[in-house]
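> Return a 3D structure for these sequence lines:
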Amino acid sequence: MSAHQPILPSKAIERVEAAGFSEARKLLADFAAAGLIKTYALARATTPTGQSPETVRDAAIPAEVWQRINAEGKVAEAMEGGTVRLAGSDLIGGEPEVQITAISFSHASLSKVLDRYCSQQQILSTAQAKAVVAPARKAQPPVEEQADPKARADAKAPPPILPGDVVSSVAQAMRATGLGRTKINDLMNDGTLVRKKMGRRTLITVESIERLLG
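The predicted structure is shown next:
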């Protein structure tokens, strides 16, 4: 565990709040569920249906376990540093029962994510400040603006991927690469674009998009 410089959930929460983000517990759980922050457990016991439990000490916590923690509403328990129990399925081959004791966060991966998101916040704050002090532009006739097909198309287009973004929507990936939805799906299926599920949303890591574009 020493190799990844573990920090307790309470310290991770303090770091997120110090960076200016609200709902620190939910944010940490979402990042872990997306595989963006590495987490570990002092002990992780997994019990498949009808089998004996298998306990691993100093084990990494997979992103899919965090997805179950979110879905079962056990984020608060996970952040308290105690034991989290996830009920398994009664069906053979279904989700196993999981018991996690003493969760910790990787200092390095948390710092990387916060640095990227803090940079994004700074860019947005600078853009907002410029918008306040910028001289007012001459108003354009609303009728002409509505009649311009290009203006309407630009208004409906997804926002671009900003510097510091860790993940993007599928629509943003399509805009960045110029590819259609079918091709994006093919690239996600073959692993070229790394897909991350956050609830019902499908996101794509910016790193894999940058790697695709060279």
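
> Going by C-alpha atoms from here, please, whenever you check contacts or count neighbours.
Noted.

> What residues of the top helix by length along the chain count as buried?
Counting residues, the longest helix found in the chain (DSSP state H) is helix 107-133. Going by neighbour count (16 or more other C-alpha atoms under 10 Å), the buried part of helix 107-133 is 107, 109-110, 113-114, 117-118, 120-121.

> okay if I get those as TSV plus distance to Arg211?
Converted to TSV, those look like this (distance: C-alpha to C-alpha, whole Å):
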residue	distance to Arg211
His107	25
Ser109	20
Leu110	22
Val113	18
Leu114	21
Tyr117	20
Cys118	23
Gln120	20
Gln121	24
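
> Going by distance to Lys11, which of those residues wins?
His107 (9.7 Å; C-alpha to C-alpha).

> Distance-wise, check that closest one relative to Leu8.
9 Å (C-alpha to C-alpha, to the nearest Å).

> Please apply the same query to Glu64.
From Glu64 to Leu8 the distance is 21 Å (C-alpha to C-alpha).

> Now do the same contact list for Ile100.
The contact partners of Ile100, taken as C-alpha atoms under 8 Å, 6 or more residues apart in numbering, are 41-45, 83-85.

> Take those residues and keep only those in strands.
Here DSSP state E is the test, and the contacts of Ile100 give 41-45, 83-85 as lying in strands.

> what's the most distant pair in the residues you listed?
The span of those, defined through C-alpha to C-alpha, is set by Leu42 and Arg85 at 14.0 Å.

> mind listing the strands for this protein?
In the chain, the strands defined using DSSP E lie at 6-7, 39-47, 54-60, 83-86, 97-106, 167-169, 195-198, 201-205.

> Now render the ones you listed as TSV, adding distance to Asp30.
TSV is the format used below for the strands of the chain (distance: least, C-alpha to C-alpha, whole Å):
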stretch	distance to Asp30
strand 6-7	17
strand 39-47	12
strand 54-60	16
strand 83-86	17
strand 97-106	13
strand 167-169	12
strand 195-198	7
strand 201-205	12
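
> To compare against the first, here's the next sequence to fold:
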Amino acid sequence: MTDQYALTPKQAIEVIKAAGVDDAAKLIRDHAAAGLVRSYAQVQVTINTRGERTCVRGGAVASAAWERMICGGVDSDVWGGGTVRLAGSDLVGGTPALHVTGIAFHADDIERLSNQQRPASRVKAAPKRVAVEQTRVADEDPADVPSPRPTRQRGALDLSALHSGALLLTVKQTEAALAISHTTVYKLINAGKLERPAGETRITAESVRRYAGLID
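Here you go, the predicted structure:
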């Protein structure tokens, strides 16, 4: 898959944690094992009982491989971005050894999983509060009812961080400035449309301004 649609394990965990999930790694791995989250590897090397190696680059990581990682207790190696080594069987025709390096997750699947974890009760409770408010207002003298305060619509741009003079913005500030989701920020970083200095978790304000069309 292209880097534009891939999230590293660390990025995927950040997206899921933003939905209020404590053990994000476990949730992701279980869904990957169930085939509900697509994952890919930079390199997968299969070694049969005769020592013959087969190398696949950029291929999908099968659900069965995730099951082996979980059962073997080595799935924790995934989140560090290193190589996961699964031992094979010594028996002729047995399960081959498998080395998986550089696992990444499909951004759309991670975003969907994140949305599924957000409490639905928050959405359902809103109409009840509105109904109570309408009943209270109906019983009052219209002259005594204050005008409703204007609220910022969801998805509206919040450029306050850009006007602060800061050279670097957090992911959350970038989301607000561009009115985009957490996952989309990482897609834009991977696509090179937003810039993040080496070793930094923050994004340059200049690249955010450029993407927003505020500068050329």
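
> Would you report the TM-score computed for these chains?
Superposed pair, TM-score by TM-score structural alignment, normalised by the length of structure 1: 0.54. Supporting alignment: 126 aligned residues with a C-alpha RMSD of 2.0 Å.

> Looking at the strands of structure 1, which is nearest to Phe31 of structure 1?
strand 195-198 (8.9 Å).

> what does that closest one correspond to over in structure 2?
Strand 195-198 of structure 1 corresponds to no residues in structure 2, going by TM-score structural alignment.

> Buried residues in that strand, which are they?
Those would be 195-197, for strand 195-198 of structure 1 by 16+ other C-alpha under 10 Å.

> count of residues packed around the nearest residue to Tyr40 of structure 2 once chain neighbours are set aside?
Nearest non-adjacent residue to Tyr40 of structure 2, counting by C-alpha to C-alpha, 6 or more residues apart in numbering: Ala60, 4.2 Å away. Ala60 of structure 2: 18 surrounding residues under other C-alpha atoms under 10 Å.

> where do the helices sit along structure 2?
Under DSSP H, structure 2 gives helices at 9-17, 24-33, 63-72, 107-117, 121-138, 160-163, 171-178, 182-190, 205-212.

> and of these, who's closest to Leu91 of structure 2?
helix 63-72 (17.3 Å).

> Any idea which of the strands of structure 1 gets closest to Val132 of structure 1?
Checked against C-alpha to C-alpha, the stretch from the strands of structure 1 lying closest is strand 167-169, at 27.4 Å.

> That closest one aligns to what range in structure 2?
Under TM-score structural alignment, there's no match for strand 167-169 of structure 1.

> roughly how far out does stretch 127-143 of structure 2 sit from the chain middle?
Its chain's C-alpha centre and that of stretch 127-143 of structure 2 lie 40 Å apart, by C-alpha atoms, centre = their mean, to the nearest Å.

> List the buried residues of that stretch.
Buried-residue list, stretch 127-143 of structure 2, by 16+ other C-alpha under 10 Å: empty.

> Tell me who's in contact with Phe105 of structure 1.
Contacts of Phe105 of structure 1 (C-alpha under 8 Å, 6+ apart): 6-9, 12, 37-40.

> let's go with 6 Å and repeat that
6-7, 39 (C-alpha atoms under 6 Å, 6 or more residues apart in numbering).

> List just the nearest of those to Glu210 of structure 1.
Nearest to Glu210 of structure 1, judged by C-alpha to C-alpha, of the contacts of Phe105 of structure 1 is Thr39 at 25.3 Å.

> Mind telling me what the closest one corresponds to in structure 2?
Matched to structure 2 by TM-score structural alignment, Thr39 of structure 1 sits across from Ser39.

> Its match: what's it in contact with?
When contacts are counted by C-alpha under 6 Å, 6+ apart, Ser39 of structure 2 touches 60-61, 104-105.

> And Lys26 of structure 1, how close does it get to Met198 of structure 1?
Lys26 of structure 1 sits 12 Å away from Met198 of structure 1 when distances are taken as C-alpha to C-alpha.

> Equivalent analysis for Arg116 of structure 1, please.
From Arg116 of structure 1 over to Met198 of structure 1 (counting by C-alpha to C-alpha), the distance is 19 Å.

> Then Asp154 of structure 1?
27 Å.

> Kindly report the same for Ala32 of structure 1.
10 Å.

> Count the residues that sit near Ala212 of structure 2.
14.

> What number of residues are in the vicinity of the nearest residue to it once chain neighbours are set aside?
Closest residue to Ala212 of structure 2 apart from its sequence neighbours, by C-alpha to C-alpha, 6+ apart: Leu178 at 6.6 Å. Residues within reach of Leu178 of structure 2, counting by other C-alpha under 10 Å, total 18.
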